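[1] When you get a sec, could you give me coordinates for this:
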Amino acid sequence: MKLWSGRFEDDTDKLVEEFNASIGFDYKLYKYDIEGSIAHAKMLAKCDIITETDKNKIIAGLEEILSEIEEGEFEFSVELEDIHMNIEHKLTEKIGSVGGKLHTARSRNDQVALDIRLYLRDQIKQVQGLLQQLQDVLLSLGEEHIDIIMPGYTHLQRAQPIRLAHHLVAYQQKLKRDYERLEDCYQRVNVLPLGSGALAGTKFDIDREFVAQELEFNSVSQNSLDAVSERDFVIEFLSAASTIMMHLSRFSEELILWSSSEFDFIEISDAFCTGSSIMPQKKNPDIPELIRGKTGRVYGHLMQLLTTMKGLPLAYNKDMQEDKEGLFDTVDTLKKTLELMARMLNNTEFKKDNMKESTERGFVNATDVADYLVDNGIPFREAHEIVGKAVLYCDKHNKKLAELSLNKWQEFSDVFSSDIYDAITIENCVDARDTIGGPAKKEVLKVIQEEKELVTSEASSEIWGDC
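    So this is what the prediction gives:
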């Protein structure tokens, strides 16, 4: 018998039962559902709504159910629709009618809102931990390879020389902001909805602050309609997750390019690649490609929930059952992606000589020639034109800028003297850019050290608990 069957005369159509049920995916909330129910039972007893004896029976029964689920002994039923009714039904089987008292002063509407917040709060901490791990990998690789110089690109064309470490730290900075976005999102997740009932609260004299304290929520929702009808905190998380995946996808695209024979900047370990069923020579960068592909999957979950929520009147509507599958899949995808990216980067060889050799082509020191002219009193726009003509000459005659004779330099401008050769060596071009945030060795090392200390400090903060 269904827990809501009193109003109904006809049996539920079997296909409707399957279509209506969410137990196939919301079983993942079992731990959070039980955690919330235990806190609710304690509050009911504290407020003399149930007896201490009833409370103890309920909690003992819930703890037994938790053990059964974790040991694989619990049988979930589609007929019971969702995780809440499955657990409550089993609780009543175990302890009798006392189990029915647990649902006093609450609804499945505020119960599921609580479960999702507890789940998401936990998952945000785990994702933040993985973000820190990946940041640490990037910073360590930057420190280890501080002397590798490579071309920086715009429009996928060689632009100016930089250090590989500078490139790696660029992604670390993106992940740092991703971490901060989740930190901000966490504050809006960490609000207790329980006590809002179906939509209009409850007449029972409950203590919501007590429940918030038991479950370590920072605050209590201030409007019962809003508390049960909103999933903007899930949308916010999915948006932050999409941004993280976008950053990982961009990096994956570069790793794919760098591993190609056309670039040959890196060698990804065989453990993170696969071969071809027909071409024996192939070594395919499947993990970066999958990360790039799974980004669209996460974007899709964000768009799905935005679309689901856009036309719903207050308060709860069954459409909102569609808030979970995409969320669960996003969390699983994001966590696996972050962990794989960290492992893969730790097993990637960066080819110093190939990267450096690539800076010798493409006139990546042309801007430094222009800067040289500016240092000698030439307006930048005039200097730009002079260097453009020098590049055009070199391009036509298959020369590098450093291979021009002094006489040839002086044909473009009499400002040039023999010190031009020292000014445009690749190492000097990089290390001359020592302003804050620049690619000079001392500046990059300073940033790496500062960021490593920050990541370590965040990892040891109280928010992490056992995560």
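[2] C-alpha from now on. contacts and neighbour counts both.
    Noted.
[3] Do you have the strands of this protein handy? List them.
    Assigned by DSSP state E, the strands in the chain fall at 149-154, 157-163, 191-192, 219-220, 266-268, 348-350.
[4] Same list (the ones you listed) but as a markdown table, adding distance to Phe210 and mean neighbour count.
    Converted to a markdown table, the strands of the chain look like this (distance: least, CA to CA, whole Å; neighbours: other CA atoms under 10 Å):
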| stretch | distance to Phe210 | mean neighbour count |
| --- | --- | --- |
| strand 149-154 | 56 | 20 |
| strand 157-163 | 54 | 21 |
| strand 191-192 | 11 | 24 |
| strand 219-220 | 10 | 18 |
| strand 266-268 | 53 | 20 |
| strand 348-350 | 51 | 17 |
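[5] One more, so I can put them side by side:
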Amino acid sequence: MALNYNKFPADVYSETVLAPDFEIYRGVFASELHAINLAQTVMLSRQGLLTEEEASKIAEALFFVEENVDVDSMKFDGSFEDLFFVIERELSQRIGIEISGKLHTGRSRNDMEHTMFRMVLREKLVENLEFHIQLSTMLIDKATKSLDETVLLYTHGQPAQPSTLAHYLGAIIEVVIRDMRRINSALHDVDLCPMGAGAITTSGFDLDRGLMAELLGFRDCVENSYGAIAACDYITASYSALKLSCIHLGRFVQDLATWTGFEISQLYVPDGFVQVSSIMPQKRNPVPTEHMRLMFSLAAGGANQIIDTMHNTPFADMNDSERETQSTGHQVFDRMNRALKLLSGFVDAVQVNKASVKKRIDDSLATITELADSMVRHEKINFRQAHAIAHLIAKASIKEKIPLKKFSYDSYCKYFESEIGSAPRMKPLDFKRVSDPGHFVDVRKLRGGPSRNAMLESLKKYKRQSEEIYTTSFKYNERISMADRLREDTARNLFIH
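    Next comes the predicted model:
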């Protein structure tokens, strides 16, 4: 049987494009379409482009369709192109095309769809930002409780210097806050309304773009009407911010995987996050780190997919940035939000393994930098000389398998005299103190350092910065909720009773 390619839609086009697209429209953007229709009705009425009776009939019909037509169970059957035409058909059947047709005055599916995309993306960015805020709040609380929890920090994969868990988490907090700012900046650009742009060049009708933006909860309009339907930087900026956060948090998760492993054992993972082996009775597998690493990696890859999809596309209204791309991008949020939630719970639960940390600091001579620093202060020699003496002591300690705290003062004097040619001034008590990790941390009082007072000052800043972003997030939700109520109320007030 010959296929008919002259009647729209061709079967293969329906199967591969229109039917899947309808499922996305119906499942993701239906409520946004309803919101835009209500806002359009109110705006046209205010501008005198609908009579009082017309506005009343359209508003009543829109609410009737929303409440009584089961869009969720609809399947694409080729009798309409997309959900927009389904709703248009339902309205015309209820109140007649003479009135229902006026709803589309001065607008296009172009500005409508880009408005829907921004509405959903805005909602998802706000939600994602809230998960970031929960993470930053938990990290700040954890750091505040960990001011005296000593850990061993690494450079180039090797033991380096002791610090505190609070100090390490402070570095993570700063990155999370910067990522939140990037997401917030992207959200600021998403939060602009394309309505009124029409197909490309606005309209000769006296529309009120500002009112449409207000009724849909946007902070303002996209200024240029062509940019409103052609620009995709609001998409690329959003997914770039998400991708960066996934990369940064993935590095943190990789540290957690290393620190909770048997060889390092710097952090203890409670049983609630540990899976066992089906054959090896001794195994404790802290697999949440693997799942988080996977989720962040998949989310980063998904974000990059959306960004790359925009590459080399025309600067115009094109399907490349529309429903299929938008809904594919939403999977990034789903994965990332799960990972953020799990990360918050996991970090809150883990505890410093003090015995393991102490042993590794001793074995690695991680406090010996303070010996060199103390020689500069006590012996009045330069740091390069002090470094050379400390290096000799480190080699001897490693060779003789003696931790720095057990290295004798007499041996120190011998190495000092061999390099400097005179007896040291440092007292035995001062020499003994340099091997103490607590002392190592306490003397590092500079801004940004690990000492208690320095960390407390940093944590105050982190808390203030995180709260500022929380306030921004709250204002978005508040404005959107107010717009939802205003739109519903003003649309219902159009009813002629």
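[6] What does the superposition give as a TM-score?
    Taking TM-score structural alignment, normalised by the length of structure 1 as the basis, the two superposed chains have a TM-score of 0.90; 459 aligned residues with a CA RMSD of 2.5 Å.
[7] that older thread, out of the strands of structure 1, which is closest to Glu451 of structure 1?
    strand 157-163 (17.1 Å; CA to CA).
[8] just to revisit the earlier point, can you list the strands of structure 1 in a markdown table and add distance to Leu327 of structure 1?
    Output for the strands of structure 1, formatted as a markdown table (distance: least, CA to CA, whole Å):
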| stretch | distance to Leu327 of structure 1 |
| --- | --- |
| strand 149-154 | 35 |
| strand 157-163 | 38 |
| strand 191-192 | 18 |
| strand 219-220 | 23 |
| strand 266-268 | 31 |
| strand 348-350 | 31 |
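[9] Nearest approach to Phe380 of structure 1 belongs to which of the ones you listed?
    strand 157-163 (17.1 Å).
[10] helices or strands up against that closest one?
    strand 149-154, helix 426-431 (3 or more CA pairs under 8 Å, 6 or more residues apart in numbering; DSSP states H and E).
[11] how big is the offset of the last one relative to structure 2?
    In this case it means helix 426-431 of structure 1. Helix 426-431 of structure 1 differs from its equivalent in structure 2 by a mean of 0.6 Å after superposition (mean CA distance after the TM-score superposition for structure 1).
[12] Could you tell me where stretch 428-442 of structure 1 falls in structure 2?
    Under TM-score structural alignment, the counterpart of stretch 428-442 of structure 1 in structure 2 spans residues 439-453.
[13] first vs last residue of that stretch, how far apart are they?
    End-to-end distance for stretch 439-453 of structure 2, by CA to CA, to the nearest Å: 14 Å.
[14] same deal with stretch 310-317 of structure 2?
    Stretch 310-317 of structure 2 has an end-to-end distance of 12 Å (CA to CA).
[15] what comes up buried for that stretch?
    Buried residues in stretch 310-317 of structure 2, defined by neighbour count with 16 or more other CA atoms under 10 Å: 310, 316-317.
[16] picking that back up, so can I have JSON lines of the helices and strands packed on strand 157-163 of structure 1 showing distance to Arg181 of structure 1?
    JSON lines is the format used below for these (distance: least, CA to CA, whole Å):
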{"stretch": "strand 149-154", "distance to Arg181 of structure 1": "27"}
{"stretch": "helix 426-431", "distance to Arg181 of structure 1": "32"}
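[17] quick one, the longest helix seen in structure 2 and strand 158-164 angle?
    Counting by DSSP state H, the longest helix found in structure 2 is helix 452-492. Angle, helix 452-492 of structure 2 to strand 158-164, by axes from the mean of the first three to the mean of the last three CA atoms, to 10 degrees: 80 degrees.
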